[in-house]
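Chemist: following is a predicted model, sequence given first.
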Amino acid sequence: MGLSAFQMVYWKACHLPVEMKHKALWALKFLNFDPHETQTKRRNQLLELEEMQLHAYDSSRSYKEKVKLYHDRKLVKIVFNLRQQVLLFNSRLKLFPRKLKSKWLGPFGIKRVFPNGAVELENPNDDGQQQSWVVNGERLKHYLGGEVERFSKVMMLVDP
């Protein structure tokens, strides 16, 4: 029949590891490959790949630095002084959006300015006491006058 016992039972050819090694050596001899030459060629390819990775990493880092410089150049540093009137951005408004509602609350007085950009605000209560809390300076803008919605509860202003 021309089939081995293994082929008759499992309906496929059986390849032993010795045969595979022999076929690989036969292919090397047949194609006239020098194992040392292919080894050095593969090592050179790996070195070139590593060099390309390093070049891609350097170009990515330089691109990120350029984008950061461009972004930082566009930023405007706002300086706040003590007793100055400011408006606070209401970040909770997006939970209950109202089309014509102001996104800014205040005016509030500045009690203290920290070097890291945080600002302590103060708000007089209805009972005459001063409430104060610390917010990020980027959530503030200068108050120039006019009507702004005021809240008596400070807890609505502070994010959880």
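Modeler: Perfect, thanks for sending it. Numbering: from 1, shown residues only.

Chemist: switch to C-alpha atoms for all contacts and neighbour counts from now on
Modeler: Noted.

Chemist: residue contacts, the nearest residue to residue 109 once chain neighbours are set aside?
Modeler: The shortest distance from residue 109 to any residue other than its chain neighbours is 4.8 Å, reached at residue 85 (C-alpha to C-alpha, 6 or more residues apart in numbering). With contact set as C-alpha atoms under 8 Å, 6 or more residues apart in numbering, residue 85 has these partners: 107-110, 142-143.

Chemist: for the residues you listed, which one is nearest residue 134?
Modeler: Here the nearest of the contacts of residue 85 to residue 134, counting by C-alpha to C-alpha, is residue 110; it sits at 9.9 Å.

Chemist: I'd say the closest one and residue 124 touch.
Modeler: No. Between residue 110 and residue 124 there is no contact under C-alpha atoms under 8 Å: 11.8 Å.

Chemist: which of these two has more neighbours?
Modeler: Set side by side, residue 110 and residue 124 show unequal neighbour counts under other C-alpha atoms under 10 Å, the larger going to residue 110 at 20 against 13.

Chemist: which SS class is that one?
Modeler: Secondary structure of residue 110, reduced to three states by DSSP: H, G, I helix; E, B strand; the rest coil: strand.

Chemist: next one: residue 101
Modeler: Using three-state DSSP, the secondary structure recorded for residue 101 is coil.

Chemist: tell me how far it lies from residue 90.
Modeler: As for residue 101, its distance to residue 90 is 11 Å (criterion: C-alpha to C-alpha, to the nearest Å).

Chemist: included below, for side-by-side comparison, is a second structure:
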Amino acid sequence: MRLQAYENAVIYKERTKRYHDKNLVRKEFYPGQNVLLFNSRLKLFPGKLKSKWSGPFVVKEVSPHGAVELQDSGSSQTFKVNGQRLKPYKGGEIPTERVSLVLNDP
């Protein structure tokens, strides 16, 4: 009975892994492409309306193990990040200025 329970657990894990892996989307990056970088340090500054994505950055080099070297579009500074923290940039303007609104009591 114990052996059968172990086999059922193995089958369940394989089916669950197949189900989750089926929904994963592979991201392909190439040099010269514009990408956005996920800002994971945003938790230190609570704010509902802050954007979690920064950029756009230009891809300089892609390594086979998933690391991507980025270049800031405003300067020539380069740095390496994990490819899972990136998403392709489709275009358009990203507002960088901060807007404040003062509410007055009536």
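Modeler: Perfect, thanks for sending it. Being a predicted model, the structure only gives us computed values, none of them experimental.

Chemist: which of residue 101 and residue 90 of structure 1 has more residues huddled nearby?
Modeler: For residue 101 of structure 1 against residue 90, the residue with the higher neighbour count under other C-alpha under 10 Å is residue 90, and the figures read 18 against 10.

Chemist: trace that one over to structure 2, please.
Modeler: Alignment of residue 90 of structure 1 against structure 2 is given by TM-score structural alignment, with residue 39 as its counterpart.

Chemist: quick one: its match and residue 55 touch, right?
Modeler: No. Residue 39 of structure 2 sits out of contact with residue 55 when judged by C-alpha under 8 Å, with a separation of 9.8 Å.

Chemist: of all residues in structure 1, which one is nearest the centre?
Modeler: Of all residues in structure 1, the one closest to the mean position by C-alpha atoms, centre = their mean is residue 64, 12.3 Å from it.

Chemist: counterpart of that one in structure 2?
Modeler: Using TM-score structural alignment, the partner of residue 64 of structure 1 in structure 2 is residue 13.

Chemist: how close does that match sit to residue 19 of structure 2?
Modeler: Between residue 13 of structure 2 and residue 19 of structure 2 the computed distance is 10 Å (C-alpha to C-alpha).

Chemist: name the residues that touch stretch 56-68 of structure 2?
Modeler: When contacts are taken as C-alpha under 8 Å, 6+ apart, the neighbours of stretch 56-68 of structure 2 outside the stretch itself are 29-37, 69-73, 80-84, 89.

Chemist: only the buried subset of the contacts of residue 85 of structure 1, as a PyMOL command please.
Modeler: Applied in PyMOL, the following selects the buried portion of those according to 16 or more other C-alpha atoms under 10 Å:
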select buried, resi 107+108+109+110+143
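
Chemist: for residue 56 of structure 1, state which of the contacts of residue 85 of structure 1 is nearest.
Modeler: Nearest to residue 56 of structure 1 among the contacts of residue 85 of structure 1 is residue 142, at 44.4 Å by C-alpha to C-alpha.

Chemist: I'd say that closest one and residue 86 touch.
Modeler: Yes. At 4.6 Å, residue 142 of structure 1 counts as touching residue 86 under the criterion of C-alpha under 8 Å.

Chemist: what are the boundaries of the strands in structure 2?
Modeler: For structure 2, applying DSSP state E gives strands covering 34-38, 53-62, 67-72, 78-82, 86-88.

Chemist: please identify which of these is closest to residue 94 of structure 2.
Modeler: Judged by C-alpha to C-alpha, the one of the strands of structure 2 that comes nearest to residue 94 of structure 2 is strand 53-62, at 8.2 Å.
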